[in-house]
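K.L.:
Sequence plus predicted model, see below.
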Amino acid sequence: MSASIEMKLKIKKEKIFFTVTLLRCILALIVGLSLLLNRRNTALLLFILTAFIGFLESLAAGKHPSALRSVIDFFADKLLVNLTAIILAVKGIIPIWVALIILARDLITIIIGTILIYKDLRTEFKPTVLGKISYFFQLMALVQPMISLQVDWYIMGTALALTVISGIYSLIKSEFRLIRRKMEADDYRIFSLLKFADIFTLFNVALGLISIVFAMSNNFDYAAYVLLVAVVFDYLDGKIAAVMQQQNSFGKELDSLSDTVSFGVAPAIFGFSLMQYVADIKPFQLTFGIIAFTVFLFCGVLRLARYNITDMKGVYRGMPITLNGIIIPAIYFIGSIFYPLAYAKFFPYIYLLLGILMVSSLKVKKL
């Protein structure tokens, strides 16, 4: 067989695997939507189907390894588990802290891995055996609440214990296998990369997580206040980095990841939780809201990705995602005064507008 034919076959196989992985991501989103609409049987069926497809894909992909596909496959797995856990927590079926443990473990893995994917290093993502076992028990633990609306704490406890242990193990051994190029790997130790200004960035992402917890608990005033405080920390980290001359690529990437949580994910969950809290919101309005908040989040991520590859002096291209931490709380507080809760039905339109502004070519002067 000629080299060109082998290459064509390889490309076709890659396309098939990517298509299957994309299908799993779509199914995971449908699982989440089904749970939100209280269609538990549909959600359960699709949840099991998605997990089974992932299992078959991992078996087939093992014979045709690919570094890029392994990363995408990882995100597809985590999307299914984390989205299901978060929505079950929002619905009050499982405790919020259970979902947060699962989410925190995966966020740590993603953040550490992203930091290690640096200019002079390339990575091959390879989940550990312990990580795979943890993922299996997470799936098992989430099936029971969807069936009976009750938690089997024997399975859930095992899953959470494995989740924590595998998270610690991933920090020590790392699920990302580094391949050295030009620079020594020691230069990429976290404590070597971390600067004083980055501490404020970490506080920023912590505040984003706290805001999410408040929003999911229907404490919207606190959630909004915390978002405003996160804006302050986001402003301070940039100023401190400039004054102390600590501006670097690591800080830029870390800041973008933090902003994604604090001013992308947190506002989206804030808006969705507020809409759920309002009694007169109709199902189709809630569905439209889910779509709008998802588009808003996508726009925020795209805006940050564009920011990371551009270097425009003195101006931003597109509305900075940080402004969401000011605009959304402001709308919430003003609306609460003049139109208590009734304004929540307009949130999807507001979020769509903010999303468009973020990905626009609008030039905003830097402060």
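P.N.:
Right, received. Where do you want to start?

K.L.:
contacts and neighbour counts: CA atoms only from here.
P.N.:
OK.

K.L.:
number of nearby residues for Thr294?
P.N.:
Using other C-alpha atoms under 10 Å as the criterion, Thr294 is surrounded by 20 other residues.

K.L.:
swap in Asn218?
P.N.:
The burial count assigned to Asn218 is 17, neighbours taken as other C-alpha under 10 Å.

K.L.:
wait, isn't it in contact with Leu274?
P.N.:
Yes. When contacts are counted by C-alpha atoms under 8 Å, Asn218 is listed as touching Leu274 (7.3 Å).

K.L.:
Quick check: buried residues in whichever strand or helix holds Pro348?
P.N.:
Assigned by DSSP states H and E, Pro348 belongs to helix 347-359. Within helix 347-359, the residues scored as buried using 16 or more other C-alpha atoms under 10 Å are 347-348, 350-352, 354-359.

K.L.:
Against that first model, consider the following:
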Amino acid sequence: MEEPNNRKTYYADADEASHIYLLPNSLTAGNLFFGFLAILRCIQANYASDPALVSQYFSQAVWFILFSVVCDALDGRVARLGGRESLFGKEFDSIADIVSFGVAPTLMMIFLILSPTEQYPYFLQIGWLIGFVYLLCASVRLARFNVLTNPLLPPSKLNRANKDFMGLPVPAAAGMIASLVLVLNSLDLRSWALLMPPLMLAIAILMISNIPYPSFKEIGWQTSTRFRTFIYLIIALGVAFVFRELFFALSFFVYIIYGPIRYSYRVYRAKKRTLRMSVKNM
């Protein structure tokens, strides 16, 4: 049995649209709280003089961002499960996302490249510019999502928006950046931090692209699965716990490249189908 489809197509008045439902909005507040803590840890890492303390602060900031990802994944599901969606909740969620998945990763990248670029101020300025581009694209991506999921859109458009995300989701973008920082810290490879700006630029482009990414919204709390799939999931969770630094980075990376690969394959099949039809009509 799938999650019930309790999406409202209209609201009676402003009071109904601005309802603050406790559980889903508490999770959104948790998302914002962890994003705030991540920003604080990034600032503390920038002013810390002990390298071990710097690494510790950055690692904590990464985990706070990942906790924000978990809260963001749960708040919408909880709201849909109980039929407690509201326009207030959607706008609140976007504001929390821009803090946790926009500002926090940008500050993390800028503070990470400060030390390697001390003798190259132009590189640092380029990093700042890329950080702003990432933040801008994250904001545009969230605004576009709110438009595509607006209750005033026709049901067919809403169903399409619910099945796939248009462009790389902002939480996945931030998760990739954060998990990569976790790998750099755990392997003492902070000198490789200069790879962060190009990565953020590529991710920013994917966020505002039209490439569809799976939303997994059809997977609900009561979604049934095969026993073998359940066992694989438990094993994957065990591997994730043991190799958590590499597992998160690899998982986000696979998700990010899956979108362009699937999109390219669909375009190839569509062109091949069109060519086959044109040959038949000759």
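P.N.:
Received it, and whenever you're ready, just let me know what you need. Nothing here was measured: the structure is a model prediction, and the numbers come from that model.

K.L.:
The helix holding Pro348 of the first structure vs the second structure, average distance?
P.N.:
With the two structures superposed, helix 347-359 of the first structure lies on average 0.7 Å from its match in the second structure, counting by mean C-alpha distance after the TM-score superposition for the first structure.

K.L.:
And for the next helix or strand after that helix, what's in contact with it?
P.N.:
Later in the chain than helix 347-359 of the first structure, the nearest helix or strand by DSSP H and E is strand 363-365. With C-alpha atoms under 8 Å, 6 or more residues apart in numbering as the test, strand 363-365 of the first structure has contacts from 314-320.

K.L.:
Strand 363-365 of the first structure vs the second structure, average distance?
P.N.:
Comparison of strand 363-365 of the first structure with the second structure after fitting gives an average deviation of 0.6 Å (mean C-alpha distance after the TM-score superposition for the first structure).

K.L.:
Tell me the counterpart residues of that strand in the second structure, please.
P.N.:
Strand 363-365 of the first structure falls opposite residues 212-214 of the second structure when the two are matched by TM-score structural alignment.

K.L.:
Then stretch 35-44 of the first structure?
P.N.:
Aligned by TM-score structural alignment, stretch 35-44 of the first structure falls on no residue of the second structure.

K.L.:
same deal with stretch 148-155 of the first structure?
P.N.:
Going by TM-score structural alignment, stretch 148-155 of the first structure lines up with nothing in the second structure.

K.L.:
so the longest helix belonging to the second structure aligns onto which residues of the first structure?
P.N.:
With residue count as the measure and DSSP state H as the assignment, the second structure has helix 244-280 as its longest helix. The alignment of helix 244-280 of the second structure onto the first structure (TM-score structural alignment) covers no residues at all.

K.L.:
Now do the same contact list for the counterpart of Phe123 of the second structure in the first structure.
P.N.:
In the first structure, the residue matched to Phe123 of the second structure (TM-score structural alignment) is Gln285. Residues touching Gln285 of the first structure, when contacts are defined by C-alpha under 8 Å, 6+ apart, comprise Lys345.

K.L.:
Please identify which helix or strand holds Gln285 of the first structure.
P.N.:
If you go by DSSP H and E, Gln285 of the first structure is part of helix 283-309.

K.L.:
quick one: that helix to helix 347-359, angle?
P.N.:
20 degrees (axes from the mean of the first three to the mean of the last three C-alpha atoms, to 10 degrees).

K.L.:
Just the buried residues of helix 283-309 of the first structure, please?
P.N.:
Neighbour-count burial for helix 283-309 of the first structure flags 286-287, 289-290, 292-301, 303-304, 307 (criterion: 16+ other C-alpha under 10 Å).

K.L.:
which is the next helix or strand following it?
P.N.:
Proceeding C-terminally, helix 283-309 of the first structure gives way to strand 315-317 as the next helix or strand, assigned by DSSP H and E.

K.L.:
can you tell me what part of the second structure that next one aligns to?
P.N.:
Per the alignment by TM-score structural alignment, strand 315-317 of the first structure matches residues 164-166 in the second structure.

K.L.:
same thing with stretch 87-101 of the first structure?
P.N.:
Structural correspondence for stretch 87-101 of the first structure: none found in the second structure, per TM-score structural alignment.

K.L.:
Share the number of residues neighbouring whichever residue in the first structure pairs up with Asn185 of the second structure, please.
P.N.:
Aligned by TM-score structural alignment, Asn185 of the second structure pairs with Ser336 of the first structure. For Ser336 of the first structure, the tally of surrounding residues (other C-alpha under 10 Å) stands at 15.

K.L.:
Distance of Ser336 of the first structure relative to Ala266 of the first structure?
P.N.:
When distances are taken as C-alpha to C-alpha, to the nearest Å, Ser336 of the first structure and Ala266 of the first structure turn out to be 19 Å apart.
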